[in-house]
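Q: predicted structure and sequence below. I'll ask about it afterward.
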Amino acid sequence: MSNIKVLVADDDPNVCEIISLYLKQNQYDVVEANNGKEAISLFESSKPDIILLDIMMPDIDGYEVCKEIRKKANVPIIMLTAKDEELDRVLGLEIGADDYVTKPFSPREVVARIKAIFRRMPALTNNTNTNENKDFTFSSFSILVDQREVIAHGEKLFFRPKEFDLLLYLVQNPQIVFTREQLLQKVWGFDFAGDVRTVDVHIKRIRDEFAKHQILCIHTVWGVGYQFHINKKE
């Protein structure tokens, strides 16, 4: 995990200090921001590999910071929040966060979440089964695995890191119906503490992006879960 740069954005200096110290002990590079404006500025100047983003910050809250960053990059974002309501967690996921940690939390948990995100990304793009390093081409879109890009009708579609991971896993396992719990385990990892609504939010965003090109490829199997299936006309 050396050379991984983490932007820690939290208005509580004690939280920043504790997380930063633990991250540095685990060989991460760390930059700190104490408000929303500073977080956006440091994101642009320091080019972090992952962001720990507090929701309740002065001047610009974490939701707005997340939205602003998502306009420019797909860097993984973990939301730090004192809120424990499902609506707040889902909102964070809907605007582009990849994961969330509810305060109070231990620095060890934060590091575990970071490792889980980076562990899943190469695991999915270097699958040791039959689809290893294989690009996928359909009549209406293509998935470039190594580049982590989806191209439809000559246009690059916008997928956040976890959305791409979820789409790729489904594409690598066509026709198979997965429950939400199975997708949480396979894509987010066994140590993800979120709920199954997380999967629904990400599926909706993937569908919305494909809908711009009138592509339907992820289907709901009612009472069970989701499957990837391409009609011949796609």
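A: That came through fine.

Q: C-alpha only now, for contacts and for neighbours.
A: Noted.

Q: neighbours of V187, how many?
A: 24 (other Cα atoms under 10 Å).

Q: show me the contacts for it.
A: Counting by Cα atoms under 8 Å, 6 or more residues apart in numbering, V187 touches R120, K162, D165, L166, Y169.

Q: neighbour count added to these, as CSV?
A: As requested, the contacts of V187 are exported to CSV (neighbours: other Cα atoms under 10 Å):
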residue, neighbour count
R120, 17
K162, 22
D165, 23
L166, 21
Y169, 18
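
Q: report the longest helix in this protein, please.
A: Secondary structure assigned by DSSP state H gives helix 107-125 as the longest helix of the chain.

Q: who are the packing partners of that one?
A: Contact here means 3 or more Cα pairs under 8 Å, 6 or more residues apart in numbering; DSSP states H and E; on that basis helix 107-125 packs against helix 13-25, helix 161-172.

Q: ok, then the element right after the first one?
A: Downstream of helix 13-25, the next assigned helix or strand under DSSP states H and E is strand 29-33.

Q: here comes the other one, which I'd like you to weigh against the first:
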Amino acid sequence: MDMYTILVVDDDADIRSGIEIYLRNEGYAVVQAENGEEALALLATTEVHLIILDVMMPKLDGIQATFKIRAERNIPIIMLSAKVEEADQILGLSVGADDYMTKPFRPLELLARVKSQLRRYMTLGTYAVENNAATIDVGDLSINVETKQCFVSGNEVKLTPLEFQILTLLMQHPGRVYPIDAIYEAVWQEPAYNAANIVAVHIRKIREKVEANPKNPQYVKVVWGVGYKIEQP
């Protein structure tokens, strides 16, 4: 496998070391940081392909760190937290995390999610490439699956890896309604379970970035009780 570098951020040294052991056994390179400030400093000097990020940390917590990272980068972020409430999960996804795991977690499940996120990140645009289309246009909305860029009226907007894949899936077939579970299973590549809120959070973030009026969207439409679609204006 290719050598990917993973940044593990947690104020608990034992947790960082434990995660590193499992990751290195799978062939990944690992760098560590004990808070968000250290993580941002490392990202400025080190090529990182995925971040495992704790929520509750001193100096700069995981929520604040994710917000700052997303302003510059689309690296996959798996958020870890002792908070198990659904509202906490939604908050983490809302600020740009790609996945959310509660502590204590099973190391093998974390590894599976790492592999899944890296696969998506390193092969973004799979859906469109399979259809021999490097660029997909719907009205003034355009995505380039080779450069992993999204444009609205010629202006680039930054999407997270999951946002990009959801939008790519929907834009492949304008007018086609994708059920929520189908979106989740196609993009997350795992069986859908309580997927409605997770997908809705990502759809909301996409709308905030590509729609002139997110509350009255022109492109990303909901079909109540069914799912979502891209509408050709």
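A: It's in. Keep in mind the model is a prediction, meaning the values are calculated, not measured.

Q: so who does E185 of the second structure touch?
A: By Cα under 8 Å, 6+ apart, the contact set of E185 of the second structure is P191, A192.

Q: let me fix that, I meant to ask about L52 of the first structure.
A: Neighbouring residues of L52 of the first structure by Cα under 8 Å, 6+ apart: V6, L7, V8, A9, I77, I78, M79, L80.

Q: roughly how far apart are the first one and L157 of the first structure?
A: It stands for V6 of the first structure. Applying Cα to Cα, to the nearest Å, the value for V6 of the first structure to L157 of the first structure is 26 Å.

Q: and if you look at the last one?
A: Distance from L80 of the first structure to L157 of the first structure, counting by Cα to Cα: 28 Å.

Q: and the strands in the first structure, which stretches?
A: With DSSP state E as the criterion, the first structure has strands at 5-9, 29-33, 50-54, 77-81, 99-102, 136-137, 141-144, 149-152, 155-156, 178-179, 218-221, 225-228.

Q: the fifth one against the second structure, how far on average?
A: Translated: strand 99-102 of the first structure. Mean deviation of strand 99-102 of the first structure relative to the second structure after superposition (mean Cα distance after the TM-score superposition for the first structure): 0.9 Å.

Q: what does that strand rub up against?
A: Contacts to strand 99-102 of the first structure, defined as Cα under 8 Å, 6+ apart, come from residues 77-84, 89, 92-93, 110, 113, 194.

Q: ok now do D98 of the first structure, which residues does it touch?
A: For D98 of the first structure, counting by Cα under 8 Å, 6+ apart, the contacting residues are P76, I77, I78, R160, P161, K162.

Q: tell me how far the most centrally placed residue in the second structure lies from N25 of the second structure.
A: The second structure has D98 as the residue nearest its centroid, 3.0 Å off, counting by Cα atoms, centre = their mean. The gap separating D98 of the second structure from N25 of the second structure is 23 Å, by Cα to Cα.

Q: likewise P191 of the second structure?
A: P191 of the second structure sits 27 Å away from N25 of the second structure, taking Cα to Cα as the criterion.

Q: and for D2 of the second structure?
A: Taking Cα to Cα as the measure, D2 of the second structure falls 14 Å from N25 of the second structure.

Q: same check, this time on M79 of the second structure
A: As defined by Cα to Cα, M79 of the second structure lies at a distance of 21 Å from N25 of the second structure.

Q: those two - which one has more neighbours?
A: Neighbours were counted for M79 of the second structure and for N25 using other Cα under 10 Å; M79 has more, 24 against 9.

Q: surely the more buried one is in contact with M56?
A: No. Counting by Cα atoms under 8 Å, M79 of the second structure does not reach M56; the two are 10.3 Å apart.

Q: common neighbours of these two, please.
A: By Cα under 8 Å, 6+ apart, M79 of the second structure and M56 have these common neighbours: G62.

Q: hmm, back to that, spatially, what comes nearest to the residue nearest to the centre of the second structure if we skip its sequence neighbours?
A: In space, D98 of the second structure comes closest to I77 once its chain neighbours are excluded; the distance is 5.4 Å by Cα to Cα, 6 or more residues apart in numbering.

Q: next, count neighbours for that neighbour.
A: Quick note: I77 of the second structure (other Cα under 10 Å) scores 27 neighbours.

Q: wait, doesn't R180 of the first structure sit right on V196?
A: Yes. If you go by Cα under 8 Å, R180 of the first structure and V196 touch, sitting 5.7 Å apart.

Q: pretty sure P107 of the second structure sits against I19.
A: Yes. Taking contacts as Cα under 8 Å, P107 of the second structure lies within contact range of I19: 7.3 Å.

Q: out of the two, which sits in the more crowded spot?
A: I19 (17 against 13).

Q: the aligned residue in the first structure for the more buried one: what's it in contact with?
A: Mapped onto the first structure by TM-score structural alignment, I19 of the second structure lines up with I19. For I19 of the first structure, the contacting residues are V8, P107, by Cα under 8 Å, 6+ apart.

Q: please tell me how far I19 of the first structure sits from K5 of the first structure.
A: Distance from I19 of the first structure to K5 of the first structure, by Cα to Cα: 13 Å.

Q: next one: Y28 of the first structure
A: Remark: distance between Y28 of the first structure and K5 of the first structure (Cα to Cα) = 6 Å.
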